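What follows is a predicted structure for the sequence shown.
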Amino acid sequence: MCAHPAIKAFMCGSLSGTCSTLLFQPLDLDIGPTDHPAVDRVGMVTVLLSVVRTEKLPGLWKGVSPSFVRTIPGVGIYFSTYYSLKQHFFQDRSPGALGAVLLGGGARTVAGVFMLPVTVIKTRFECGRYSYSSVVGALRSVCQTEGTAALFSGLTATLLRDVPFSGIYVMFYSQTKASLPKGKISASPSAPLANFSCGILAGVLASLVTQPADMVKTHVQKYSWSFIIFSRSALSFWENGLQGYFRGAVPRALRRTMMAAMAWTVYEQMMAHIGLKS
């Protein structure tokens, strides 16, 4: 029996998420806000070199296990939801700019809410403030000490960041692809490069627009949720000027852009390979 197209989209998305995470995990090192202002000012290259010196090359993939736990099902859910929504509302038609925003935002909302507990654990796992030995152990510890609600800390900030990012990304990605010569987006050898280039262009703007929410979200998830912490985090960055919200913007934008571009490229190639229109 043939699998349902949405299940195939889930499998294609999961594999694309695996590839993008494995390749770009080193860019996911926590170099955002910390308890030490001096650390906040160091650059991405400095952090990467420091990790290599102290933890050797494998240290760049610290936290890859929780990343896989989050990304493999999370990206699968995202793409299967995206595919299902697109087939239901647009069928064989290409969505316009507004339709692309709604598709991307809707898919990210579903995936974001479903995978938020793992995202919280991943953020804490990498920040160094907690002595978690495993993802399962971290989940158990949070539930026992802070309650289940802590697993959904930063939900508002996460959705404020991820939903607009996905919507803006899909809009620019689809519109950029539509502007290319038809021969570039097909079964030709240049199709992956064209898709990846469109993804890079779409990701840069989407990452910069959503960077402030990303900073607040990461801070809230590190210290467990409360309205006071959320307010103080937002105010703290604001008091440091506009640049406070964009501290660490380059590595974060680089990682999100590269991972999104790679995920979409692999997803579209796999969907085309199995005969489904992405």
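That came in fine, so what should we check first? Numbering: from 1, shown residues only.

For the rest of this, base every contact and every neighbour count on C-alpha atoms.
Will do.

What ranges does the stretch 151-278 of the chain have for its helices?
Taking DSSP state H, counting those that start in this stretch, the helices of the stretch 151-278 of the chain run over residues 155-179, 191-223, 227-239, 242-245, 249-273.

who does the shortest one touch, helix- and strand-wise?
It refers to helix 242-245. helix 191-223, helix 227-239 (3 or more CA pairs under 8 Å, 6 or more residues apart in numbering; DSSP states H and E).

Nearest to residue 130, out of the helices of the stretch 151-278 of the chain?
helix 191-223 (9.3 Å; CA to CA).

returning to that earlier point: quick one, which of the helices of the stretch 151-278 of the chain gets closest to residue 119.
helix 191-223 (8.8 Å).

returning to that earlier point: export the helices of the stretch 151-278 of the chain to JSON lines and tack on mean neighbour count?
As requested, these are exported to JSON lines (neighbours: other CA atoms under 10 Å):
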{"stretch": "helix 155-179", "mean neighbour count": "21"}
{"stretch": "helix 191-223", "mean neighbour count": "21"}
{"stretch": "helix 227-239", "mean neighbour count": "15"}
{"stretch": "helix 242-245", "mean neighbour count": "16"}
{"stretch": "helix 249-273", "mean neighbour count": "21"}
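
what about the ones you listed, which gets the closest to residue 8?
helix 249-273 (8.0 Å).

got the angle for that closest one vs helix 155-179?
60 degrees (axes from the mean of the first three to the mean of the last three CA atoms, to 10 degrees).

before we move on, the earlier item: quick one: which of the helices and strands packed on helix 242-245 is nearest residue 257?
Closest among those, using CA to CA: helix 191-223, at 4.4 Å.

Mind giving me the packing neighbours of the closest one?
helix 97-127, helix 155-179, helix 227-239, helix 242-245, helix 249-273.

and the second one, how far out from the chain's middle?
Using CA atoms, centre = their mean, to the nearest Å, the mean C-alpha position of helix 155-179 is found 11 Å from that of the whole chain.

And for the first one?
Relative to its chain's centre, helix 97-127 lies at 7 Å (CA atoms, centre = their mean).

what comes up buried for it?
Buried positions in helix 97-127, judged by neighbour count with 16 or more other CA atoms under 10 Å: 97, 99-127.

The structure to be compared is supplied as follows:
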Amino acid sequence: MDKLNSNFINADIDDPKFRIKPYQQMIASCTGALLTSVIVTPLDVVKTRLQVQQKAMLSNRCFLYCNGLMDHLCSCNDKLPEWLKENQKFNGTLDALMKIGKREGVFSLWSGLSPTLVLAVPTTIVYFVCYEQLRLYLKDKYNERMNNDAFHKVQPFWIPMIAGSTARIWAATIVSPLELIRTKMQSQKLSYREMGQALKTVIKYSGVQGLWMGLSATLFRDVPFSAIYWFNYETIKNLFPSSHGTFSFNLAAGATAGSIAAFITLPFDVVKTHRQIEMGEKEIYSEKRGNIKNNNNNTYIIKKIYRQSGIKGLFTGLIPRLVKVAPACAIMIATFEQGKHFFYKHNRSLALGDNVHYEKHEYDK
């Protein structure tokens, strides 16, 4: 790619005259969401199973279940989930992939894919569109206040952090019930009928708000993740301004930013999984309903895991989470950025007419 072409690709994509529309942002984000979901779901299943295994091993109470449904009492010697007793203990990511695929079938590695796909599209649309709109709004307001002209607009570090955090709150809250269903389906092999019964149990004992079980833990994980991720990603882009229009650079930058954020926030992911896989258990069998809330808050769970397993327990599932998050962030942001550049050039062509088409043709020679 010559210098002239590079300058064309890396033109100010935030220029208000050619800025991409919300519907174009939606289209740009959907392809990456679908592709990412299919690729990383097996790693998400493994991560969830490893965290479920940790919870089952550490729990000092009986598990109450029947074929995945919490409807009768088992002895304390039988407290492990059926898949864990059959597969024995998972000894890492690769071992879990092999055992799950061998015992439950290869397609079981895509457990929860349907709710994941249903989850991915609205989540991605809400998340990326909210992020872009809020980032551009804050950037415009900041430069307007600082009297920066169109050629010297800057984006302070705090703008992507605030935009990313706010967008994540909206997205996570809207799709939280689907996130709960996906986690439950991945933690143990459930049919859709069994999943429906489990949801009815939750609504019966906790009301409709029970469908948002684990939301606080999800926000506890995802809000700082988004702040850290977007801060790192935008910082990397600013450090290499001549490269950030290329697909390969966006892949590398997305993977790096996502890995850092995933590592820092993994303890919150462990807490989220612990809370969501208990869906329906405590509501049915606890005689002291007043203790449920106190024993199920994020701080209590973190302290309990640390007391029983130390720091290692808080980072259960680190490898599959990193292996999942790095390519997921890379694919998602690279496809989104490519979509943005495509629509930016499209809008620029419409605004400036044939000169741009001729200019682009000359660059591509």
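Thanks, I have it. The shown structure was predicted, so the numbers you read here are calculated from the model rather than taken from an experiment.

how about CSV for the helices of the stretch 151-278 of the first structure, with distance to residue 7 of the first structure added?
CSV is the format used below for the helices of the stretch 151-278 of the first structure (distance: least, CA to CA, whole Å):
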stretch, distance to residue 7 of the first structure
helix 155-179, 21
helix 191-223, 23
helix 227-239, 37
helix 242-245, 39
helix 249-273, 11
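
Out of these, the one nearest residue 131 of the first structure is which?
helix 191-223 (12.9 Å).

before we move on, the earlier item: nearest to residue 266 of the first structure, out of the helices and strands packed on helix 242-245 of the first structure?
So among those, helix 191-223 is nearest, using CA to CA, at 7.9 Å.

picking up where we left off before, minimum distance to residue 47 of the first structure: which of the helices of the stretch 151-278 of the first structure has it?
helix 249-273 (10.6 Å).

So residue 219 of the second structure is in contact with residue 167, correct?
No: between residue 219 of the second structure and residue 167 there is no contact under CA atoms under 8 Å: 11.2 Å.

Run a quick neighbour tally on the closest residue to residue 6 of the second structure other than its chain neighbours.
For residue 6 of the second structure, ignoring the flanking residues on the chain, the nearest one in space by CA to CA, 6 or more residues apart in numbering is residue 242 at 7.2 Å. For residue 242 of the second structure, the neighbour count with other CA atoms under 10 Å is 14.

Tell me how far residue 242 of the second structure lies from residue 333 of the second structure.
Distance, residue 242 of the second structure to residue 333 of the second structure, using CA to CA, to the nearest Å: 18 Å.

Then residue 115 of the second structure?
22 Å.

cool, residue 233 of the second structure as well?
From residue 233 of the second structure to residue 333 of the second structure the distance is 9 Å (CA to CA).

ditto for residue 83 of the second structure
Residue 83 of the second structure is 35 Å from residue 333 of the second structure, by CA to CA.

likewise residue 107 of the second structure?
Residue 107 of the second structure is 27 Å from residue 333 of the second structure, by CA to CA.

who's in contact with the closest residue to residue 9 of the second structure other than its chain neighbours?
For residue 9 of the second structure, ignoring the flanking residues on the chain, the nearest one in space by CA to CA, 6+ apart is residue 245 at 6.0 Å. Listed by CA atoms under 8 Å, 6 or more residues apart in numbering, the contact set of residue 245 of the second structure reads 6, 9, 10, 337, 338, 341.

Which residue in the first structure aligns with the second one?
When you say that, I think you mean residue 9 of the second structure. Using TM-score structural alignment, residue 9 of the second structure lacks an equivalent in the first structure.

How about the fourth one?
In the first structure, residue 337 of the second structure lines up with residue 268, judged by TM-score structural alignment.

Next, find the distance separating that match from residue 77 of the first structure.
15 Å.

do the same with residue 171 of the first structure
Counting by CA to CA - residue 171 of the first structure and residue 77 of the first structure are separated by 19 Å.

Could you do residue 196 of the first structure as well?
Distance from residue 196 of the first structure to residue 77 of the first structure, by CA to CA: 21 Å.

and if you look at residue 235 of the first structure?
Taking CA to CA, one finds residue 235 of the first structure at 34 Å from residue 77 of the first structure.

Tell me which helix or strand the corresponding residue of the first structure for residue 23 of the second structure sits in.
Taking TM-score structural alignment, residue 23 of the second structure has residue 7 as its aligned residue in the first structure. Element membership for residue 7 of the first structure (DSSP states H and E) is helix 5-24.

so that helix versus helix 249-273, what angle?
Using the same axes, to 10 degrees: helix 5-24 of the first structure against helix 249-273 is 140 degrees.

who touches helix 5-24 of the first structure?
Under CA under 8 Å, 6+ apart, the answer for helix 5-24 of the first structure is 64, 67-68, 71-81, 83-84, 255, 258-260, 262-267, 270-271, 276.

Can you check which part of the second structure stretch 79-86 of the first structure sits on?
Counting by TM-score structural alignment, stretch 79-86 of the first structure corresponds to residues 128-135.

can you pull out the helices in the stretch 51-200 of the second structure?
Using DSSP H, counting those that start in this stretch, helices in the stretch 51-200 of the second structure cover 82-87, 93-104, 113-145, 158-187, 192-206.

Dump those helices into TSV; add distance to residue 215 of the second structure as well.
Formatted as TSV, the helices of the stretch 51-200 of the second structure follow (distance: least, CA to CA, whole Å):
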stretch	distance to residue 215 of the second structure
helix 82-87	26
helix 93-104	26
helix 113-145	14
helix 158-187	6
helix 192-206	14
